[in-house]
Structures are given as structure tokens and as C-alpha cells.
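Undergrad: Okay, predicted coordinates and the sequence, questions at the end:
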Amino acid sequence: MINLMPIKQEVEYQFSTIFENIDKDIELKYIYPITHTYKNISLDYLKEKYIPLNKIDEDKYDGFIVTGAPIEMYRYEEVDFWKEIDQFFKENELPTIYICWAAQGALYSKFGIEKYKLEEKLFGVYEHEVKEKNPFIKNSFYAPHSRNTFNKKESIQKADLTVIGESEEAGVYMCSTRDYKSIFISGHSEYQAERLKFEYERDRGDIPKNYFVRDNPENEILFNWKNHRDEFYKNWIEFIGGVR
């Protein structure tokens, strides 16, 4: 996992929780770009628990996950680690899930697909339809979104990518190459139940849609994306095992 988020322990918790519930012997290794200036995590922590991105050729992997990062309003070339991660995007041939900003960055790097600013932040949990038969998702599902930008569906289709999951309100959630080795996800099924509540309380902006019972922050959270999350990652692990 190439973890691009500032608070790395939260992402570690999210994915360790997902993979520990899959009945497979999974070893999850964390990777970081060396060209980024880190403010929210110590270099000692990174050196102890993470592998530098420029050293990944020294080991063998079955697949990658590349996380999002809170930098979507920057041009890609303005991001300090862009050259490093762009090289990975272009050279990587293993099965990979690209999430949120990483999905947008990989789509731009690989296919020249631009991102565009939304009129207002997409924030909440939305229902999605499965648009194409695929190895990962069988039925309609819910997933959280928290973003200010989007990719146009027509650009995705023009690049000969398959739209797997889509929402009328949230747009394309998941698309992939025809061989499913590159999967691009605009939302965050990996989120723990409380994550959007944390963002809402931190930012004091709009209430996340379809997240609290009756959209009331005083009520309980509707953790209705868990089944989709578990199904998707279990099936993806099965898929990459078959690619070897």
C-alpha cells in the first residue's frame, strides 16, 4: 500500500481491519514517497514501518493499493512528489487499486484524463448501480464520497475504460481497464463508520448526505457500505491471486 494520507495510522487501521477479516494469509506492507515533506508523521516512524517507494523493486508484491491525499485542488505538477508517483503510475504493471486523488492522478498519468471542480463538495453516502458484469461487485451498493473534484464519464469511456459502478448523484464511482488490473475508485469504501462524522465535526460544513439516520447529526450513523467494502476487497484478493 502506497499511503499518501497525512495521518498514516488511520489508513493503516482502515485496511488492516478489512484484510484481517479475509480468510487468506495476507501480508500488508506500507510504502511512502521519499520526495514529500512530511509534517504530520515523524521520519522515524516512516523508517521503522514503511518502505521507500524507490526501493520497492527490492521485494516482490502481488498487487498495490494507492490511497487518496487531501491535495485535489492542486495541479498535479504542483504536488512535491508528483514526478515520483507519476513514474510509478506509468511503470507499474501489477494489479492495483487507485483511490480518490490517486485514481484521478493515475487516470491523468496513464490516459491524460483531466479532473474538474465540482460546484459544491460531494459529501455523504450514495447508492450506486453496477453497470458492467465484473469479478468484484454483483449488486447495487452504497459508498461514501468526500471530494471537490470529478472526472467526466465521457473521458473515461473515450479511454476505453470500463465503468463498473456509478451513481446518478455522485457520478462514476469505479472504473477499470478491460483486464481489471487497474481499478480507479472515486469514493472511500475503506472508511470506518465514524470517518465522515469526524470530517463534519472538524469542518462544520454541510451535513453528510444519507449518513446519519434522518440526516440528523444527533442520530446514529448508517454504516451501510460495510457489506460492499468487504465483498469488494475479498473478491479483489481472489482476483490478484489468480493473476499470478
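TA: Happy to help now that I have it. Numbers count the residues shown, from 1 in each chain.

Undergrad: Only C-alpha atoms from now on, for both contacts and neighbour counts.
TA: Will do.

Undergrad: which strands and helices sit next to the longest strand along the chain?
TA: Assignment by DSSP state E gives strand 116-130 as the longest strand of the chain. With contacts taken as 3 or more Cα pairs under 8 Å, 6 or more residues apart in numbering; DSSP states H and E, strand 116-130 sits against strand 141-150, strand 162-167.

Undergrad: Adding distance to Y191 and mean neighbour count, write those out as JSON lines.
TA: Below are the helices and strands packed on strand 116-130 laid out as JSON lines (distance: least, Cα to Cα, whole Å; neighbours: other Cα atoms under 10 Å):
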{"stretch": "strand 141-150", "distance to Y191": "8", "mean neighbour count": "21"}
{"stretch": "strand 162-167", "distance to Y191": "18", "mean neighbour count": "22"}
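
Undergrad: what's the longest strand of the chain in contact with?
TA: 137-152, 164-170, 173, 196, 206-211 (Cα atoms under 8 Å, 6 or more residues apart in numbering).

Undergrad: take the one below as the second:
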Amino acid sequence: MPIKVPDLLPAKSKLKEENIFVMDESRAFTQDIRPLKILILNLMPLKQQTETHLLRLLGNSPLQLEIGLLHTSTHTSRNTSAEHLKQFYKSINDVKANRYDGLIITGAPIEKLPYEDVTYWEELSEIMEWSKSNVTSTLHICWGAMAGLYYHYGIDKYIMEEKLAGVFTHSLTDPHEKLLSGFDEEFVVPHSREADIRKTDIEQHPDLKILSESEEAGMYISASNDGKQIFVTGHPEYDAFTLRKEFDRDTEAGLNPPVPVNYYPDDDPAKTPKLRWRTHSNMLVSNWLNYYVYQETPYKL
């Protein structure tokens, strides 16, 4: 089934090249079906890149989706044009009266900042509070997962001595959990972050459960018992070259970043990395949409 996106969204042409069924608003208007309404709060600096990453995964679902894009109005983006934001994005004030089947909160490269020092923390807190009564289930990614755990449960992050970057092997803590349906017992996921969430802090909350972790990368997926809050510390949405772009950017900036682990063939940055986590990523998002959104949401929002 298709995902419904704004007519002129740049990501649409890229997704069509990959044979992902994308339906624009004009065609969707003629369809007699109630699509799931999914809102993406995009906190990443390169918003158009993240749009493509997430829409690629959402478009792999058999469900028909209507996508909305949200940004924080209290922060001025330096990497995305004001015209793009004005044309395709809304703020919380624009959608506050609406209800949504699902919400995705992305990461942001600000792990070292205390939450209260983030310029849009107050607005993000408002959005997360609003989501508790206006969204069926929320999927938090990377820094978004850290921020969600801090806001909803008071669980703080810990700054790492060195950035965690690479592709790491993960295992299942509870293979019978619906979110993990169809997963292999071991699978790989990209991580790119400078802070961590400790497993022991999650275990102190009876309302939370750990679903997947990695010996090298730590806690990966946790969730509330009711499935309304899903926290994913990695970047399953990344494409094959995202980590390379980040590594090259930080190298050019003189930051001397570590070479992403298990990413380049033979750990050689001169070689072309391969995408090895597509199946897991598609399954994660499809399971979230099916079991935690579609099967839980009312027909009339």
C-alpha cells in the first residue's frame, strides 16, 4: 500500500526511483479508505535526508499511511531552508487539536547537552505531553529515545568517553514480544551517538521492559508495557552511506572521529560500505505500525 505525502515533497521522486509506492495528496483524495495518520517530528539537521530515510521504511508497510511533518518552531534550522519548512512542516500549535495514530521522534546530534539547555526542550516537552493523549503509539529514535526516557521516566543519559559509531550485533531479550516478530536471533544495527542509557536504570521501572541489547552498543530497544512508548537508541533508518557522510564530515572538521566499527569492509574507510540492516529496519517499523498502531488505534480518531 502507498504512503501519502505532500505533492511536491522532494523525497517523493527518490522513493519512486526505488519502487516504493508513494501517493501524492491529489491522488489520495480520490481513495475511499481511512489511512493511518503518522506524524514525524524531525529534529535532525539534514531534514530532507531524514525524510527520505523514514519514508523509505514507512513505505514498506502494507498499510496505507498519511504522513505529516513536524518541526520545533522555537529552533531556527541552519541546514534546511525556511522555504522547505514553510511548505512541508507544521508546528505543535498547528496540530494540537488533531489526533494521530503514530508519532516518530527522530534523533538530534546534541547528546552532550543537558536536556534543559536544548533551545527547544520546553516545546519538545509540550509535544511529548500532548502525545500521551493524542497519539496511539510513539516511536523514539536515538537522542529522541534518550529525551523520551528522560521526560516520561526521569531516566538520564551518560556521556561516553568516545563516540559510539558503527554497525553492531544485537540479540533479543524477549523473542516473544510482538515488536520483534520475525526477527533473527542476532541482527545488526547502526549506532551513532555520544551518550548512553544504562540497562540498570531501565530495569528500575516496572512500566518498562528491555527488548533488545548489544554487548558492544548496550541497550537498544525498550518499551512501555502498554506499547504506547517505544525507545530505540540506534539508527535503523540510516542508509548505507549515512555513517560515512558523518565520518567524513567530522574528519574534515578536525574532530578526529573514530572509524565506525564493523562498517567499512576490512575497517578500511577507502572501501565502500554495504547495507546489512535493511531487513531488520523494515521489520521493526512494520511491526510497530501493525501491532502497536493499526491494531490499537480506533477507526475514528
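TA: Received the coordinates, thanks. None of these values were measured; they are calculated from a predicted model.

Undergrad: tell me, the longest strand of structure 1 lands on which residues of structure 2?
TA: On structure 2, the counterpart of strand 116-130 of structure 1 by TM-score structural alignment is residues 158-172.

Undergrad: Mean distance between that stretch and structure 1 after superposition?
TA: With mean Cα distance after the TM-score superposition for structure 1, stretch 158-172 of structure 2 departs from structure 1 by a mean of 0.7 Å once superposed.

Undergrad: Could you give me the buried positions within that stretch?
TA: 163-168, 170-172 (16 or more other Cα atoms under 10 Å).

Undergrad: starting at the chain centroid, how far to that stretch?
TA: How far stretch 158-172 of structure 2 lies from its chain's middle: 16 Å, per Cα atoms, centre = their mean, to the nearest Å.

Undergrad: just stretch 216-223 of structure 2 next, same as before
TA: 14 Å.

Undergrad: Stretch 246-254 of structure 2 now?
TA: 23 Å.

Undergrad: ok, residues contacting that stretch?
TA: Contacts of stretch 246-254 of structure 2 (Cα under 8 Å, 6+ apart): 256-260.

Undergrad: give me that answer again for 10 Å
TA: 165, 192, 241-245, 255-260, 269 (Cα atoms under 10 Å, 6 or more residues apart in numbering).

Undergrad: Could you tell me which of those count as buried?
TA: By 16+ other Cα under 10 Å, the contacts of stretch 246-254 of structure 2 give 165, 192, 242-244, 257, 259-260 as buried.

Undergrad: what sits against the aligned residue in structure 1 for V285 of structure 2?
TA: Under the alignment (TM-score structural alignment), V285 of structure 2 maps onto Y233 of structure 1. Taking Cα under 10 Å, 6+ apart as the criterion, Y233 of structure 1 is in contact with 15, 18-19, 22, 97, 136-137, 189-190, 239.

Undergrad: now swap in I3 of structure 2 and tell me
TA: Counted by Cα under 10 Å, 6+ apart, I3 of structure 2 has contacts 12, 20-25, 28, 35-36, 38, 55-56, 58-67.

Undergrad: The match of V285 of structure 2: helix or strand, and which one exactly?
TA: Y233 of structure 1 is part of helix 226-243, with elements assigned from DSSP states H and E.

Undergrad: now that helix: how far from the chain's centre is it?
TA: For helix 226-243 of structure 1, the distance to the chain centre is 14 Å (Cα atoms, centre = their mean).

Undergrad: Also stretch 79-89 of structure 2?
TA: 20 Å.

Undergrad: List the buried residues for it?
TA: So, applying 16+ other Cα under 10 Å, buried residues of stretch 79-89 of structure 2: 85, 88-89.

Undergrad: equivalent range in structure 1 for that stretch?
TA: Using TM-score structural alignment, stretch 79-89 of structure 2 pairs with 40-50 in structure 1.

Undergrad: what about the alignment partner in structure 1 of E216 of structure 2, how many neighbours?
TA: In structure 1, E216 of structure 2 lines up with E169, judged by TM-score structural alignment. When counting by other Cα atoms under 10 Å, one arrives at 10 neighbours for E169 of structure 1.

Undergrad: didn't E66 of structure 2 look like it was pressed against L103?
TA: No. Counting by Cα atoms under 10 Å, L103 is not a contact partner of E66 of structure 2; they are 11.6 Å apart.

Undergrad: Helices along structure 1, start to end?
TA: 8-19, 43-49, 82-91, 101-111, 153-158, 195-203, 226-243 (DSSP state H).

Undergrad: Could you dump those helices into CSV with distance to E58 of structure 1 added?
TA: What follows is the helices of structure 1, written out as CSV (distance: least, Cα to Cα, whole Å):
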stretch, distance to E58 of structure 1
helix 8-19, 22
helix 43-49, 16
helix 82-91, 15
helix 101-111, 23
helix 153-158, 34
helix 195-203, 35
helix 226-243, 20
